[in-house]
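Engineer: with the input below, show me the fold.
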Amino acid sequence: MVRPAKLLFIPRALLIFSVSLGFFVGSKLQATSFKLVAIGDSLTEEYTFEIPFSYPGARNWVEILHAERPSEFSMGAYDSRYLSYPDRRNGGYEFNYGIPGYTTRDWEEVLYDPGSFSLHRFTRNALDSDLQIVDAALIFLGGNDLKSNYTGIYADPVPPPFLADIPPRIIKLHSYIRNHAPAGFPIIIATLPDISATPDITGNATYQDPARAIIARQRIASVNASLIGLASALPDTYIARIDSLTDRIHDQSPFELNGTEFTYFKLPEGNSNPPLHLFTHDGFHPNTAGQALLANEILKAINQFAQPPIPLMENREILSDVLAQNPDQPYLDWAGTRGGPNDNPDGDALPNLMEFLLATDPSLPNAAFTFSSDGTASYLPDASASRYATLTPLQSATLNNDWVPVPPSRLQNLPDGTIRILPSSTDKKLFYIHQAVPNP
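Structural biologist: Have a look, this model is predicted:
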């Protein structure tokens, strides 16, 4: 893995650089396991039990957190047998009540049905018992509600009435948990995932009118705004912004983590789930990378009240540990046979990593900065390479290891991406260094 590279630049004089290369060593905090119970649908149910769409290889946020944060996070004991619980659960972790296909209305029936239908009653009894021994509860629903009549969300002249029913129904589920859990018990409400971000919707010929697609997205955002407003007024209640991820999928093209790009489109055939595909082969459920990012949104909500906080998964960890990919692949693809990030084939004092970030030719001498007559220094970072690493200008008046970041007030971003370092009003002479750090 690549570590920071530094380039010292002395205006109109000597170029000096120092590069250090090694491995980032990640550490995971050791803490008492945080216990979570969740009621949800197929986004919460372990993908192990959701063949065929999740087979082979895909994992969901529950499975990922147990693998990556085993000492910090728990949803109880694991049972690998199908139908091993005498209630609605298929199997898996004992505090996981993810039921594929369930809507908020289905869960309302489970929790409030006064009858004695055994699976409802057994599910309630098991959940009531679990609420006494866990640290928090998560309500993660709504995707199936939206899917049940997405055509109406997209095409109806006014928002379908069922949309307005979703937030109060989730709050009713919240009330059930509040009434059956200890006082002060934290409850997390997840916002609805905007299913219009999925290839199953965007690739459907029925939904190709851009104006209607925008309206559908606005209507779903309105539901989430209503839900957030209701949840924010409740004590000991926290919000997991699942919609922030689906917004990102909508708006970021290409979708990438530290410069590693993911394929968005639905696989044309077959049942494989390649790690760099954002969705599983059904075009609706997030593949492992998307589920890892969902896990982070849930951890953000947990960390609003849990002590100690559970470390989020950084992009490098998701790429390397969760997806078994090389997080330095963007640099390696550029470098080819040019050598490692420390190498300097053209002898211009710009190591390869710096050439990559500045989009300069490593076989020809290049300058890292240009200067104007008033002392302004300029450089143009490559937008694509900058997704992989961050280029930070530092300054010193003495070259005595007193490097500090150039103040933001003296950095000017031009429309073409050029960054100008404006002269200091107090220091007559400054030296500059560029520090390149692979993004975490």
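Engineer: from here on, just use CA atoms for contacts and neighbour counts.
Structural biologist: Fine.
Engineer: now for the longest helix along the chain, which elements pack on it?
Structural biologist: Selection of the longest helix in the chain by residue count, based on DSSP state H, yields helix 210-232. Helix 210-232 sits against helix 150-155, helix 161-180, strand 237-240, with contacts defined as 3 or more C-alpha pairs under 8 Å, 6 or more residues apart in numbering; DSSP states H and E.
Engineer: could you report the separation of the residue nearest the centre of the chain from L173?
Structural biologist: Most central in the chain under C-alpha atoms, centre = their mean is L293, positioned 3.0 Å from the mean C-alpha point. Using C-alpha to C-alpha, to the nearest Å, L293 is found at 25 Å from L173.
Engineer: please enumerate the helices of the stretch 51-200 of the chain.
Structural biologist: Applying DSSP state H, counting those that start in this stretch to the stretch 51-200 of the chain gives helices spanning 61-68, 104-112, 118-130, 143-148, 150-155, 161-180, 199-202.
Engineer: one more, for comparison:
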Amino acid sequence: MAFAAKAAPLRILAIGDSMTEEYAYELTFSAPDSDQFNANVRNWPELLRLFRPAEATLGPFESTGGSYLDLRDAGHEWNFGIPGMTMVFWKNLLYNTPSNDDDEKVVKYAYGVTRNALENQLPSAQVVVILLGANDLKKEYNDLFNNTEDPNFLNDLVHTYLNQIYAWVRFLRPNVPIVVCTVPDVGATPQISGTYNIPAKQASTRAKIAAFNQSIITWAAGKTTNPPAIARIDLLTDRLFDEHPFQLNATVFTLPGHPENLPTRVFCKDGFHIATMAQALVANEIMATINTKLGTNLTLFSNREILQNLLGLNPDQPYLTWISAAGLTGSPMDADPDRDGIPNVAEYALGTPPNSFSRPFTGSFAPGRSFSWHPDPIGLRFASLTAEESANLTTWAPVPAARTSTAGDGTVSVTPAVGSRSFVRVQALAKP
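Structural biologist: The predicted model follows:
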């Protein structure tokens, strides 16, 4: 008898700061005020352990505080996420060159034992993830904002400190795949944006940090032997700056934290550390980068999984609120109460009422003509509208992008292929 071997979870070793240390041991910001010893937000290593245990692991889990005798408290054996650590401090730890920085005095007493633990665990790793830099930017943000920073500050972060951290890992593990994360723009955090809120200076500081992250990408591309892959964590803070409101599948999230760490908040109650939803997006970026680098198939978190399984929210709530407002509480997405041939979920995406006859489509799918509709931008957050064509009303395929156009006002138009007879339909589906 033959049995298929079950693949072991991918072994990930992480080098980071409080964004990577398990939030279970960061109770000052991860626990609600009403239960200050029970964290109710999770970060990306915890999310992998809880929801992807068969696919990825950061090692055996020690749940008792003080389990490690180094700078870590407890948590995963291959997770070296240490609160307060900067790129500068990590370089000093690895090369045994601590400075007299007042902040470093708190952690440097255990540099040697932490470095030894890291050396002992590094051989277990199938991939190393380096996620650092937010603390460096936080410490210097006032100067960055006011253009008084050392002119070499950002360049040194990449070409001195990050490069030496990378070189240390590469020396001990010449062939291990390494993922280096870009640095989140801390100016997007409520803790910092609440103070540094002059629009022109915000824009110039954001441009500096964007250029800094581009220099990380350029630095990585310059490595000729087994270069690191880059996980674009900065894209998340770009979204926080630019998406108003910030939403997943039409479920709206509020940026500032709440004393109870409510699931619909982007940040924890301290206003600096991102909460579970945003950590899931970080996990997705890291997993996607690992998949590209290693050819693995780690399963990313869909928006619906984040909402329902990670946050305990109803991913269909935006639809349920909309259909109730129309006086049709509980009417299913595939129902057509007004009998206009358009199911409720399509009415939502089109912005047409589900309780009165609508004709949202214009034109025709005929030679020299086009078939058009105008979707509702808010409805499209929840559901997709896909034009499909068929020659026989049995087999359907999406209308190719070359025959699909979107006007400036959002109107979508599709045209048939030249010289062939076909039919068109618009399919509406709730987003995954």
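Engineer: just to revisit the earlier point, and of the helices and strands packed on helix 210-232 of structure 1, who's closest to A216 of structure 1?
Structural biologist: helix 150-155 (4.7 Å; C-alpha to C-alpha).
Engineer: ok, residues contacting the closest one?
Structural biologist: Counting contacts by C-alpha atoms under 8 Å, 6 or more residues apart in numbering, the residues outside helix 150-155 of structure 1 that touch it are 146, 159-160, 207, 212-213, 215-216, 219.
Engineer: now with 6 Å, please.
Structural biologist: With contact meaning C-alpha atoms under 6 Å, 6 or more residues apart in numbering, helix 150-155 of structure 1 is reached by 212, 216.
Engineer: can you find the partner of R206 of structure 2 in structure 1?
Structural biologist: With TM-score structural alignment defining the correspondence, R206 of structure 2 maps onto R217 in structure 1.
Engineer: ok, now E388 of structure 2?
Structural biologist: The equivalent of E388 of structure 2 in structure 1 is L394 (alignment by TM-score structural alignment).
Engineer: wait, its match touches P407, no?
Structural biologist: No - the criterion here is C-alpha atoms under 6 Å, and L394 of structure 1 misses it with P407 at 8.8 Å.
Engineer: higher neighbour count, those two?
Structural biologist: L394 (21 against 13; other C-alpha atoms under 10 Å).
Engineer: please, where are all the strands along the stretch 251-400 of structure 1?
Structural biologist: Under the criterion DSSP state E, counting those that start in this stretch, the stretch 251-400 of structure 1 contains strands at 256-257, 260-261, 370-371, 377-379, 389-396.
Engineer: coming back round to it: what residue in structure 2 is paired with the residue nearest to the centre of structure 1?
Structural biologist: Mapped onto structure 2 by TM-score structural alignment, L293 of structure 1 lines up with L281.
Engineer: ok, its match to I378 of structure 2 distance?
Structural biologist: With C-alpha to C-alpha as the criterion, L281 of structure 2 and I378 of structure 2 are 21 Å apart.
Engineer: what do you get for A14 of structure 2?
Structural biologist: Separation of A14 of structure 2 from I378 of structure 2 (C-alpha to C-alpha) stands at 38 Å.
Engineer: which residues touch the counterpart of Q427 of structure 2 in structure 1?
Structural biologist: Residue mapping for Q427 of structure 2 onto structure 1 gives Q435, with TM-score structural alignment as the criterion. Under the criterion of C-alpha under 6 Å, 6+ apart, the contact list for Q435 of structure 1 reads 5-6, 391-392.
Engineer: likewise for D79 of structure 1?
Structural biologist: Contacts of D79 of structure 1 by C-alpha under 6 Å, 6+ apart are 91-92.
Engineer: which one in structure 2 is aligned with it?
Structural biologist: Taking TM-score structural alignment for the superposition, D79 of structure 1 sits opposite E62 in structure 2.
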